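Asks: here's a sequence, model it:
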Amino acid sequence: MKWPGGATGGAPHRRQRKKLPPRREHWLFSIQAFIAGVLSLAIAFWQDLPRPYWALATVYIASQPLMGATFSKSFYRAIGTLAGAAMAVLLIPNLVNAPPVLVLAVAFWSGLCLYLSVLDRTPRGYAFMLAGYTTAIIGFPAVDAPGEIFDLALARTEEILVGIFCAALTSSLLFPRSVGPAVAERAMLWLADARIAAFDALRETDASLREAHWVRLAGDTTKIEALAEHLPFEPAADRVSLPLVQSLVPRMLMTLAAISAIRDLTYELQGLGGPSPRMASLLARVESALTSSSGASAAARCTIEAYITALGDVKSWGELVELNLAIRLRDLAALFADNSALVGALASDRQGANIPLVFPIDVDASRIRHDEHARALIAAATLSSTLILCCAFWILTSWPDGAAAAMMAAVAGSLFATQDDPVPSIRKFGVWSAVAVAIAGVYLFVILPKAHSFETLALALAPTMLVFGLLIAEPKTFVIGVALGILMPTTLALQGAYEVNAQAFLNTGLAMVTGMAMAAATTAVLRVIDAEWRLAQFIRANNRSLAEVADIRGRRNDAYLLALMFDRLSTVAPIVQSADEDMPDAMRQLRAGLNMVEARRARAGLSTQARRRLDAALLRLRKSYRRHAPLDQRELGSLNRAIRALSPNDPADRTALLALLGLRRCLFPEAEPLQIASSGGVP
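Replies: Here you go, the predicted structure:
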């Protein structure tokens, strides 16, 4: 069997993640962003735009290391900017004489946009977020001159569009990096890690190590899918990769479920005295396939199929477990074959229409998503409350620079709203924003007085802006780079001629940092959800889906329900990784759902008595899941009765029986084995 990334001999090679210095790609991205920034400044000066520095800051907001990501962020930033500017033009002139009403209107609008942004976990969500805080950025500084709001909004939009244009232009012309090869590279690494996880599932490995594998694999699947969301913005040659990824992602998650099931079954076999000699031989051959780069997956599947066919009558619980294990191994081999074919097509830019896929999967390739309405609502309410409190302080104290504090509170409160605990990121953003103000001060009072032309200005900016680009290119320092890249140019406030006002500079810088501090404080008080709460909500949502799957009389779309559970599993993994929580029951719930669907589809071919027992077991599970009640001996007894009504040696019963066995193992892993009657049935 051909497993990607194969090493020869012993356990598969474990991928080590080391801290590396800035790579060549990081330097190229930084140079690319700097050239785009200088070009945007030149265009802004040439067109005599009132705030050229906004064009420069926009470049460092929109620029991404990959071309498709830059295009998508630029596109949605343009849409969000236009919507936010239009709302500012609508609200400011009409409500400026009623400050409390204006504050409430902007707070409501920003909260509504953030609510939609948190719900929409695609690049499109960025447009909603931009529409919200752009209204604050344009509107609050204009309250003293509401008659100029249209000109201000138009100028700000032009400056941002110039920055977007320059970022997109340089991304496509200078050192372009496409999303497609990056997706293929990550997918190949994922397959190598999956091979290690499958190897560990067949061995007596540490439970925490297996847990870390599953969490990382599910989290990497989410990252691959998120990266692939930018493929529609790539050139036509790279967009063909999108259907391949849509076929690959559900199979990746199904691979994790198969590995989890195999681990459970091998563990159960150990409790029954170990595998039989024939099963031990089959497991050894599978292990050999996992550590070898030679051989064909079709031959490996034929070997497993031959083992299943040669089993004959099942006469013991152990033989039944071995039959189930062999079928799961066959599924795993088929999934790895499909994954290898799809990743190979990604790497070679081949279209997926003619790729023969072995493992059928009916989960919607468009990836139906689970909506976290409560989380989005809390994030929106927190942002609205932050704006109301900040603006109230501004109004009550008649703070001249309160507008800067309010708009930065809106920015900081929005940028990190999707995190479970955004406070550390907001604090980091605020601290490095203060550093940006200090750097801007050095430029304003020491360096810029000596710059007498645009060329010398560009040379003076080069060292710091290149460093900012390197920080943005590295995910671990992304927040630092964005804080410096946004706040240093905007605080510096570059104009066509050198102008300096020390008092205004200090007051504006202090107001910006204060606004972010207020955002952090308000968020710390009002964000009452954490990772543990989110995990519990996912489990409850899965219970509701399982209740629908178990409803034999209901009308449901199995593919839709399973797609929801796939999405929840891929969403749970990054939460577990970032919060250092234990992996919840999402994997077992997904396996339970798959087994229930399989059992329900096989019920039509069962005898009347067997079908009644199966229906009774599913309906009892449905009641428990609807109540979110823990499963007990009543559900186990109902499953046992359904299993006893089926014969492992009857082809009509076997599919339903194996599905019920898998369901029993998922829900009651500590349950005692049942006895097999001499006739081959379960008494």
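Asks: okay, CA-based contacts and neighbour counts for the rest of this
Replies: Will do.
Asks: ok now do the nearest residue to Phe233 once chain neighbours are set aside, which residues does it touch?
Replies: Ranked by C-alpha to C-alpha, 6 or more residues apart in numbering and with sequence neighbours excluded, the top spatial neighbour of Phe233 is Gly68, at 5.1 Å. Contact partners of Gly68, counting by C-alpha atoms under 8 Å, 6 or more residues apart in numbering, are 178-179, 230-234.
Asks: cool, and Glu598?
Replies: Glu598 touches 655-656, 659, counting by C-alpha under 8 Å, 6+ apart.
Asks: select from the residues you listed the one having the most neighbours.
Replies: The most crowded member of these, judged by other C-alpha atoms under 10 Å, is Ala656 (31 neighbours).
Asks: so that one is in contact with Ala604, correct?
Replies: No. Applying C-alpha atoms under 8 Å as the test, Ala656 and Ala604 come out as separate, 10.0 Å apart.
Asks: separation between Gly605 and Tyr133?
Replies: Counting by C-alpha to C-alpha, to the nearest Å, the gap from Gly605 to Tyr133 is 59 Å.
Asks: more crowded one of the two?
Replies: Tyr133 (32 against 14).
Asks: that one touches Ser414, doesn't it?
Replies: Yes. With the criterion set as C-alpha under 8 Å, Tyr133 and Ser414 qualify as a contacting pair; they are 7.3 Å apart.
Asks: end to end on stretch 520-534, go ahead and measure it.
Replies: Distance between the boundary residues of stretch 520-534 (C-alpha to C-alpha) amounts to 21 Å.
Asks: what about Ala458, which SS state?
Replies: Secondary structure, DSSP: H, G, I helix; E, B strand; the rest coil: Ala458 is helix.
Asks: following up with a second sequence; could you model it the same way so I can compare the two?
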Amino acid sequence: MADSRALGARSPFDEVRRAFFEWARSDGVTWVYIAKLLTAAMLTLWLAMRLELPQPSTATITVFIVMQPQSGQVFAKSFYRILGSIVGLTVMVALIAVFAQERVLFLLVVSLWIGICTAGAARYRDFRSYACVLAGYTATLIGLPATLHPEAAFLSAVWRVLEIGLGILCSTVVSAVVLPQTSAAAMRNALYTRFGAFAWFVLDNLGGGQRERFAAANVNFVSQAVGLETLRTATAFEDPHMRLRSGRLARLNNEFMVLTTRYHALHQLLERLRSQHSERVLDALQPCLELLREMLQPWKGKPLTDRDAALLARQLEEQRQQMMQCIREARAELRAKVQEVSERLDFNTAGELIYRLVADLHNYALTHASLADHHHERENWKFGFSPKANLVGALVAGARTAIMVLVFGVFWIETAWPSGSTFVLNAAAVAALVSAAPDPSKMAAQMAVGTLIAAILGFAETYFVFPYLDGFPLLCVALAPVFVIGAYLSVKPAYAGVGMGLLIFFCFGAIPANMTVYDAGRTINEYIALVLSQGLAAVIVGVLLPPTSAWLWRRLEKDLRMRVVEAISGKLSGLGATFESATRDLLNQAYGLAARRPDVQRELLAWMFLVLEVGHAIIELRNEQERLPDEPCYAESMPWRQAIRSMGRALIRLFVNPNEANRERALAAVEHAILSTKATEETCAPDFESSPLRRVVSYLHFIRTTLLDPQSPLRADRPVEVRHAA
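Replies: Just a heads-up that it's a prediction; the model follows:
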């Protein structure tokens, strides 16, 4: 009875406490961010008015643009915003000095500059993209109005830098001081949870598993790799301790990508053996797979701290030797039972993949454990993440924006519209801002909706609320509801464009300048220019070679295939790191662009898997050849080396122009390389671990099985249902 009374007295409080912490971890984080955004915006507005800056709206808009949930992201975005703004202003002042007397020629040069900046924004999708956006947008914002008053251009540029600097200062201070959410903490959390999720993924799929779940998990790992690189860049601006570990963090990210590639290759090989009913090979591999399960089982779903990583590294050092012995015993047992050469090759290839996977796990654990030290030899990692964008897609985005600015500018000149400069510069700004979005037309349309709402609210507050206000506190009361609504919408992915359009263009039209002029006709003209330019920008982006159409998917698919060509012919130093990161970055882009087409996403995912399998095997093969002893049987002129070079040329033809005839030629070249390598006698003992040529044969055999895979996108005869399940 007493226990039940105690439980009854404790239960309501516990439920309320549990509910509060659940809310704090989800919606609470969002509302803390909104409160910080509101605080930074009001502080910036107050200082801008106290300092009598000409356009307090510009400083406030800067807050809404650079403010992010994590302080490291705010620092990084602020740095690139001020950098892009200074570059844009410098270029525009120079252009005004040269072309101010001729508006048409000035407009032509400005459109070219904005096109170049937009192409850069599409080419670089990290914070450098934002610097390119600002270099173009800021130049337009100063340059177009200055065509009417060129003598004021330099002073306008100075005021612009001061207003942006004030917004950046307030944003960074509030973000770092008020309930800070650091990028370093997010980075640590991502690192701690990622290995446990990978262990779960391996154990869940080692015996088979559902193809859809397997593919979805791989897509998630791809996005994590790209996202972790962005976090690493942000933490370098925020935390000196993380900056000291920047090289190790880049190395750790690369080693995790290698882990996922290696396991995917093993999984695919095991799936092929199961589909071919190679029971004897699978039975021989079973002890090795069981040992792999024992290694990962204690870490399934468990956070991996630096101390845990050191323990894992020590365990894996011992278990690597156990795995090697297990593979040797299984190979000897299979050799005594099986005479089929192909089954022996299958076992050797799978055994090599398993052993390399354990070695990759050990390397990953060592690098993770090294993060506990401020300085470590593993910091000496010079191969960072290498993003890869399609050059043609970036040039199309730049050309589209340049044409838009030129056409809109001609319309402004011909009609002498008083708000024509707003019409042109806003179209340029929107086109540049959405250039890096997966669906630019949708984002521009959302911003147009947000701007329409901003126009209605801005006009209402300017002419029906502000005249009755007295003092800054009441101004804050009038602005706060709009800011909160816009901020809330901006953190929801489905309405992010609406929220940003509302925040930016409400400030643009409604926040009073330090010399306020009430002119209803001018205000209506400005809002018409804003809404019309964004609507037209959405239409043009959606009609003129939109990035969500098939032309760019095909280009990105080709870029994926060309990664194999790079693996064959590229410089070997650092090739593994650049190959892994660039392939995943391409897939991450293509997957976002094809969000409306699941069938295209599946096809692109199949290509990425194929490229990773073949490319990684080729890089391992090249590394193996690079380490060959200086003996006659390994000489460049040997027939097996020539056969491998011929195979490389055949694979290049296949991935440049994938068709059945080129696949058959490549398959014949691989088989010839296998036979030539097996026919070569080595002077050293022919044990697998001490025989480079046997390892070479295992890599060649893996490439062969990949080309024979009935689910491969290279196969023209694969069933339709397989294509849509790949």
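Asks: quick check: the farthest pair among the contacts of Gly68 of structure 1?
Replies: Of all pairs drawn from these, the greatest distance, 11.4 Å, lies between Ser178 and Pro232 (C-alpha to C-alpha).
Asks: give me the more crowded residue out of the two.
Replies: More crowded of Ser178 of structure 1 and Pro232, by other C-alpha under 10 Å: Ser178, with 21 against 18.
Asks: how near is the aligned residue in structure 2 for the more buried one to Gln711 of structure 2?
Replies: By TM-score structural alignment, Ser178 of structure 1 lines up with Thr182 in structure 2. Separation of Thr182 of structure 2 from Gln711 of structure 2 (C-alpha to C-alpha) stands at 44 Å.
Asks: next one: Phe411 of structure 2
Replies: Where Gln711 of structure 2 is concerned, Phe411 of structure 2 sits at a distance of 54 Å (C-alpha to C-alpha).
Asks: neighbour-wise, which of the two wins?
Replies: Taking neighbours as other C-alpha under 10 Å, Phe411 of structure 2 and Gln711 compare with Gln711 leading, 20 against 15.
Asks: check the secondary structure at that one for me.
Replies: Criterion first, three-state DSSP; result for Gln711 of structure 2: coil.
Asks: give me the distance between the corresponding residue of structure 2 for Ile426 of structure 1 and Leu162 of structure 2.
Replies: Alignment of Ile426 of structure 1 against structure 2 is given by TM-score structural alignment, with Ala444 as its counterpart. When C-alpha to C-alpha is applied, the distance between Ala444 of structure 2 and Leu162 of structure 2 equals 29 Å.
Asks: now do Pro180 of structure 2
Replies: Distance of Pro180 of structure 2 to Leu162 of structure 2, given as C-alpha to C-alpha: 26 Å.
Asks: again with Gly648 of structure 2
Replies: Applying C-alpha to C-alpha, the value for Gly648 of structure 2 to Leu162 of structure 2 is 57 Å.
Asks: tell me where the stretch 251-400 of structure 2 has helices.
Replies: Read by DSSP state H, counting those that start in this stretch, the stretch 251-400 of structure 2 holds these helices, from start to end of the chain: 279-296, 306-337, 341-370, 391-415.
Asks: that should have said the stretch 401-550 of structure 2, apologies.
Replies: Using DSSP H, counting those that start in this stretch, the helices found in the stretch 401-550 of structure 2 span residues 420-433, 440-464, 472-490, 496-510, 520-543, 550-569.
Asks: tabulate these in TSV, adding columns for mean neighbour count and distance to Thr39 of structure 2.
Replies: TSV is the format used below for these (neighbours: other C-alpha atoms under 10 Å; distance: least, C-alpha to C-alpha, whole Å):
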stretch	mean neighbour count	distance to Thr39 of structure 2
helix 420-433	26	25
helix 440-464	22	20
helix 472-490	17	10
helix 496-510	25	14
helix 520-543	20	27
helix 550-569	20	42
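Asks: and of these, who's closest to Thr90 of structure 2?
Replies: For these, proximity to Thr90 of structure 2 was assessed by C-alpha to C-alpha; helix 420-433 is nearest, at 17.3 Å.
Asks: centre of the chain versus that closest one, how much separation?
Replies: Remark: helix 420-433 of structure 2 is offset 27 Å from the chain centroid, using C-alpha atoms, centre = their mean, to the nearest Å.
Asks: swap in stretch 281-288 of structure 2?
Replies: 38 Å.
Asks: quick check: buried residues in it?
Replies: Buried positions in stretch 281-288 of structure 2, judged by neighbour count with 16 or more other C-alpha atoms under 10 Å: 281-282, 284-285, 287-288.
Asks: so what touches it?
Replies: Contact partners of stretch 281-288 of structure 2, identified using C-alpha under 8 Å, 6+ apart, comprise 270, 273-274, 323, 326-327, 330-331, 333-334, 343-344, 346-347, 350-351, 354.
Asks: can you select the buried ones among these for me in PyMOL?
Replies: A single PyMOL command suffices to select whichever of the contacts of stretch 281-288 of structure 2 are buried according to 16+ other C-alpha under 10 Å:
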select buried, resi 270+273+323+326+327+330+331+334+343+344+346+347+350+351+354
